[in-house]
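S.K.: any chance you could fold what I've pasted below:
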Amino acid sequence: MAATVLLCFSAPLLAADNESPVTATIGGRLHLDFASFDNDGRGTPNKDDTEIRRAWLDVSGKFFVVDYKLEADFSGDHPEAKDVYISRSFGDAGRLTVGQFKQYYSLDDRTGSNYGSFLERGNAGTTLVPLYRLGASWQANPGDMTWAASVYSLESIDAWQVKGRAAGGRVTWAPSPAAGDVLHLGLSLAREAYDNPGVNGVPALRIRPRPAGHLSDESRLTLVDFSAGRDTDVNKWSLEYAQVRGPLSWQGEFSGATFDDGAQRGEVMAAYGMLSWFVTGESRSYDRKTGRFARIKDIRHKHGAFELALRYDQMRGSQHLDGQADLRKGSTEAWTLAGNWYLRDNLRFMLNLIESRNRDRLADTTLDRTRAVTGRLQFDF
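M.R.: Predicted coordinates:
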C-alpha cells in the first residue's frame, strides 16, 4: 500500500529534473530457474522442477531531505517485503539508514543476486546471514575502507513471529590501483538474542542448508536445532578475501556461529573457495564504496561475455547438552561448476552442475548424495 501511494504521488515527477525535491526510479529483477536431479537411493528424492525464483519490483529516489527505497518480491504466494527504508547522507561522516534493509554481513551475501557467479550463495550465505531485518544502521566509506554498524530486530515485515534483538557490522579494505586489479579483505560480526524459539508460534532456530540448490529441499541436513523454547544467544562471524586480476578472480570466506540456550550448545563452521574466469576477457566489477562485486561492465563482443566458475563449499555443525558428548554432528559439502553467458550487462543465462554430499559424522556414514543440473534466465532493470 505504501509503495502504491508513493508511486501515485511521485509519478508526475519521474521525468523531472535532478533538482526536484521528490524523485522516483522504478527497477526490478526476474529470475526464472529450473533444476534436474540425479538422486541416490538414500532418503527422499528431490523432484525436477521449475520456479520463478525472484520477481522483484522496487521504487527508489529522493523525498525532500531523505532518500528512500521500497522493494518487494512477488514470486511467492504473497508479496514479500525486501528493502523498505529511508536514509540520509551526512557527507564524509557517513549515511544513516532506518527501516527494513539487508544487514551488512559477508561478501557473498552483500554481492547482489544479479551479480553472483552462481545461482545460489554458499551454505553460510543462505543460512547464517541476517538478511532483511528492521533496524537502524550507519555506513561510511573512508578512503580505501568501508564500514557499517547496525542494531536490528530479529523480526521483519513478513516474519514478525521471530522475536529478539541483535547488533552487527562489517568492515572492508580494498586498495584501489585500477579497474580489473582488486584486493578485498573483510570482517563481519553479529550477535543475536532469540526469544523462545520453537514455542508459542515462534519458529524454531535451525541451520539446514540446501546443498544442491534452492529446489533441493529433500537433501537438507539439520546441523543444529534450537527449538525447546529457551532464549538462545548466537554469535556469528565471517572472514572475507577476494582478488581480481584481469579476467581471473578468486575469493573465499571462513564463517562460523555459536549457539547457547543455557542448557545446550551448538557450533557451525563453514568455508568456501571459488575461482572465476571470463573466457572473453572481461573482469568482475567491484564497487569500492560498498565493498562488494557489482554489474559487469564493457562487454567486449557482440555475442556477449562468457564466464566459467568453480566453487567448493563445506559446512559442519555439532550440538551437545552442557557437559555431555555430541548428540548431533554432521556435515554437508558441494562442488559447483558454473557457466554464465552475459548477452547484455542485465541479461544472462546461467547453468550450474552440482555434486553434493551429506554425512553423519557420529555414525561416519553418508546420508545423501545428490547431483543436480540447475539453470536460470535472468533479467534486471
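
S.K.: all contacts plus neighbour counts: C-alpha atoms, from now on.
M.R.: OK.

S.K.: quick one, helices of the stretch 1-150 of the chain?
M.R.: According to DSSP state H, counting those that start in this stretch, the stretch 1-150 of the chain carries its helices in the segments 2-10, 107-110, 123-127.

S.K.: make TSV out of those and add distance to residue 283 and mean neighbour count.
M.R.: Listed next are these as TSV, based on distance: least, CA to CA, whole Å; neighbours: other CA atoms under 10 Å:
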stretch	distance to residue 283	mean neighbour count
helix 2-10	36	14
helix 107-110	17	23
helix 123-127	23	22
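
S.K.: who wins for proximity to residue 86 among those?
M.R.: Within the helices of the stretch 1-150 of the chain, the stretch nearest residue 86 is helix 2-10; the backing value is 12.8 Å (CA to CA).

S.K.: who are the packing partners of that closest one?
M.R.: Based on contacts counted as 3 or more CA pairs under 8 Å, 6 or more residues apart in numbering; DSSP states H and E, there is no element that helix 2-10 packs against.

S.K.: 10 Å - rerun?
M.R.: The elements that helix 2-10 packs onto, with contact taken as 3 or more CA pairs under 10 Å, 6 or more residues apart in numbering; DSSP states H and E, are strand 25-39, strand 49-63, strand 66-73.

S.K.: residue 49 versus the spatially closest residue to residue 51 that is not a sequence neighbour, what's the distance?
M.R.: Nearest residue to residue 51, sequence neighbours excluded (CA to CA, 6 or more residues apart in numbering): residue 33, at 5.3 Å. Separation of residue 33 from residue 49 (CA to CA, to the nearest Å) stands at 9 Å.

S.K.: second input sequence below; structure requested for side-by-side comparison:
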Amino acid sequence: MSRTRITAAAIGLAGALAGSQAQAQSASNSDQEIALLKQQLKMLEQKLDKLQNQTAANTAAAAKARAEAKAEAKAEARSEAKAVVANANAAFPVKGAPPTAGVIVTMPNNRPTICTSDGANCVAITGRVHWDVGGYDYRPNTASTVPQKLDSGENVRRARIGLAGKFFNDWNFALVYDFGGSSDGFGGAAPGSLPGGGVSGLENAYLSYTGLKPFGGRMAIEAGIMDLPYTLDEATSSNDIMFMERASPGVVATNIAAGDFRSAAGARWFNDQLWIGGYVTGPSTGAIHSASSAAPAGTSEQYGAVARIAGNPISGKDYSVHIGADAQWLIQPPRNLIANTQTVTLSDRPELRLDPTTLVSTGAIANVSGAQVYSVEAAATYGPLILQGEYFWYNVDRTANTGVPLVGAPSLKFQGGYAQAGYVLTGETHTYNAANAAYNGVKPAHPFSLDGGGWGAWEIAGRFSTIDLNDQLASANGVAGGRQNVYTLALNWYVNGNIRFMLDYLHGTVSKQTLPPTAFANTGSNFDAVAMRTQFAF
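M.R.: A predicted model of the protein is given here:
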C-alpha cells in the first residue's frame, strides 16, 4: 500500500509540476502577444501620423492651386480690359470680364488710355500733326491767267487733339478739335476762319451705338459732327493715305454734302465682306446760318444725303479685291436770304495745300435746286502692292425759283477720276479695315532704331488724277471751270507706328478759257511742286 501511495504521490507531484510549467508557458505566450500587439499599435499610429501629414500637404497644395488660378483669372481680366476702341469712326470693342473695382491705364499704339478693369468703359487721348513744307514752280499761260503766282512755304495742315472712347461697351464717342490750317483756308474773315484765313474747328463730336449685330454682322447708329466714310479715299484715314492730299475729284465730291467737319446722322452695317451705309447730312462746323436776313451772311442751312455699298468679296492671306459704289444728293442747297440766291461752287486746289488758291473752279453756280454725285470705286492688294481708283459723275440742277432770271439753263454735268498704285519696298502690306471698307496704313515690321532695331518701312507710290469742270461752253449759260491733270510721285518712310515722313513731287496742267468761247484762249497754267510732310499721330 505504501508503494502504491508513493507511486500515486509521485504521479500527483509530476502532474502538479506539469500544470505549473504549462501555466508558466501560457504566461510567456501572453507576454509575447501583448508585445506584438503593442508593436502593431505603434505601426498603426505611425501610419495615422503619415496619413495626417499627407492630408495637410494635399490641403495646402489645393489652396495654392486655387490661389494661382484666381491670380491667373485676374491677369486675364486685366489683359482683356486693355483692349480699347480702334479709332473714332470704327470702334467695336469686345466685351470684357465681369466687373471688378479699379481702373487700368494702358498705351496701345502709344495712345494714353484709361479703362475700367472690366474693359467696358474707356477714355483715350488722340491726336495728330501733319506739318507740310514745300514750294511751287508755277507758270501761267498768259498775262490774264488768274492767279499769276503761287506762294511757297509751310502749312500746319492738321493739328488735332481730342478724346475718343466708349461707355458700357456699346456706346462709342469722340470729341476732337483741329487747330490746323495755318494757310489752308481762304483769305478774308470767312465764317469759322482764323486770322490769316486758316480754317479750324470742331472736327469730331459724335455718339455711336454699336450694340446691334443683325444678320451676322455689326452695326453702328451714329450722329453728330463726323468724318463720313463716303468714297474709298475719304474712308481712308488721313494718317494712312499714300499721298499728302487726296485726289481732287474726290475732294470736289465730298465738299458738296459730305467730307470732314460735317454734321450728319445715319447708320452703317458691315461684316468681313460687305459694307452698307447711309447718312443724312447738314452744314459743316463753322458755317453761319440763320433764317433771319439780319444775321451775318443771312444763309439758311443746307441738307443732303450720302449712301455707299462696298465690300471685299475676294481675299486671302496676301491678297484682296475691293469694289463699291457711292451716291450723294444735295437736297436743299444753302440759301442766301439777303440776295435771294441758291448757289453751289465746285473747286479744289492742285492737290497741295501750301497755297490756298484754287486753280479749277466753276464759280458760284446760280439757281441751284440740287446736285447729285455718283461714283464707283475699286482696289486690290497683292502682297506689298496696292492698286486703287475711283471715278465721279457730277450733276447740278439749275431749276430753283429764286427770282434771279437765268434763261435756258439746263443741268450741268462734270466728271473726274484718279488711279494710283503703291509698293512697300520692305514687304509690309496694307491690311483691310472692314469697319470703314477701306485700307489701313503700313505698320513697319521693324521700326526704325539705331539701338539694334530696323529701318522702318519704305513705300513708293504714283497717281494720276483728272477733273473736268467745263460744260456747255458754246452756251451763254455754260460753265468754264477748267480741266486739271495732276501726276504725283511719292516716297513714304514709316519710321514706326506713330511717325511718318512723306515726300511728294507733283506735275500739273490746267486748261482754262473764258466765256463766251469765241477766241478759245487758254488762260490756264503749268506747275511743278515738291513738298514734304512730317507726321505723328496716336
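
S.K.: where does the TM-score land?
M.R.: With the length set by TM-score structural alignment, normalised by the length of structure 1, the two chains reach a TM-score of 0.88; 368 aligned residues with a CA RMSD of 2.7 Å.

S.K.: quick check: the residue nearest to residue 51 of structure 1 vs residue 349 of structure 1, distance?
M.R.: 10 Å.

S.K.: look at residue 33 and residue 49 of structure 1 and report which has more neighbours.
M.R.: Legend: neighbour count by other CA atoms under 10 Å for residue 33 of structure 1 and residue 49, higher for residue 33 (22 against 13).

S.K.: what's near enough to touch that one?
M.R.: Going by CA atoms under 10 Å, 6 or more residues apart in numbering, residue 33 of structure 1 touches 49-54, 119, 214-215, 349-351, 374-378.

S.K.: over to residue 447 of structure 2?
M.R.: Taking CA under 10 Å, 6+ apart, we find residue 447 of structure 2 in contact with 453-457, 494-499.

S.K.: where does residue 371 of structure 2 fall, secondary structure wise?
M.R.: strand 370-382 (DSSP states H and E).

S.K.: now for that strand, which elements pack on it?
M.R.: Packing partners of strand 370-382 of structure 2 (3+ CA pairs under 10 Å, 6+ apart): helix 232-235, helix 248-257, strand 303-315, strand 319-332, strand 385-397, strand 412-424, strand 438-439.

S.K.: the fourth one: how far from the chain's middle?
M.R.: Yep, that's strand 319-332 of structure 2 we're talking about. Its chain's C-alpha centre and that of strand 319-332 of structure 2 lie 18 Å apart, by CA atoms, centre = their mean, to the nearest Å.

S.K.: on average, how far is that strand from the matching bit in structure 1?
M.R.: Once fitted to structure 1, strand 319-332 of structure 2 is off its aligned match by 1.1 Å on average (mean CA distance after the TM-score superposition for structure 1).

S.K.: list the helices and strands that strand packs on?
M.R.: Taking 3+ CA pairs under 10 Å, 6+ apart as the contact cut, strand 319-332 of structure 2 packs with helix 232-235, helix 248-257, strand 274-284, strand 303-315, strand 370-382, strand 385-397, strand 432-433.

S.K.: at 7 Å instead, please
M.R.: strand 303-315, strand 370-382 (3 or more CA pairs under 7 Å, 6 or more residues apart in numbering; DSSP states H and E).

S.K.: give me the mean deviation of the helix or strand just after it from structure 1.
M.R.: Sequence-wise, the next helix or strand downstream of strand 319-332 of structure 2 (DSSP H and E) is strand 335-336. Taking mean CA distance after the TM-score superposition for structure 1, the mean distance separating strand 335-336 of structure 2 from the aligned residues in structure 1 is 5.2 Å.

S.K.: do the same with stretch 487-494 of structure 2
M.R.: With mean CA distance after the TM-score superposition for structure 1, stretch 487-494 of structure 2 departs from structure 1 by a mean of 0.5 Å once superposed.

S.K.: that stretch maps to which residues in structure 1?
M.R.: On structure 1, the counterpart of stretch 487-494 of structure 2 by TM-score structural alignment is residues 335-342.

S.K.: contacts for the matching stretch?
M.R.: Outside of stretch 335-342 of structure 1, the residues within contact range by CA atoms under 7 Å, 6 or more residues apart in numbering are 118, 304-313, 348-356.

S.K.: narrow these to just the buried residues.
M.R.: 118, 304-313, 348-356 (16 or more other CA atoms under 10 Å).

S.K.: go through those and flag which are in strands.
M.R.: 305-313, 348-356 (DSSP state E).

S.K.: quick one: contacts for residue 394 of structure 2?
M.R.: Residue 394 of structure 2 touches 372-374, 413-415, counting by CA under 7 Å, 6+ apart.

S.K.: aligned partner of residue 159 of structure 1 in structure 2?
M.R.: Residue pairing (TM-score structural alignment): residue 159 of structure 1 is matched to residue 287 of structure 2.

S.K.: what about that match, how many neighbours?
M.R.: For residue 287 of structure 2, the neighbour count with other CA under 10 Å is 15.

S.K.: quick check, it in a strand?
M.R.: No: counting by DSSP: H, G, I helix; E, B strand; the rest coil, residue 287 of structure 2 falls outside a strand, being coil.

S.K.: who's in contact with the aligned partner of residue 374 of structure 2 in structure 1?
M.R.: Counting by TM-score structural alignment, residue 374 of structure 2 lines up with residue 237 in structure 1. Shown in contact with residue 237 of structure 1 (CA under 7 Å, 6+ apart): 188-190, 255-257.

S.K.: what does residue 135 of structure 1 give?
M.R.: Each residue near residue 135 of structure 1 by CA under 7 Å, 6+ apart is listed here: 98-100, 150-153.

S.K.: likewise residue 39 of structure 1?
M.R.: Contacts of residue 39 of structure 1 (CA under 7 Å, 6+ apart): 45-46, 369-371.
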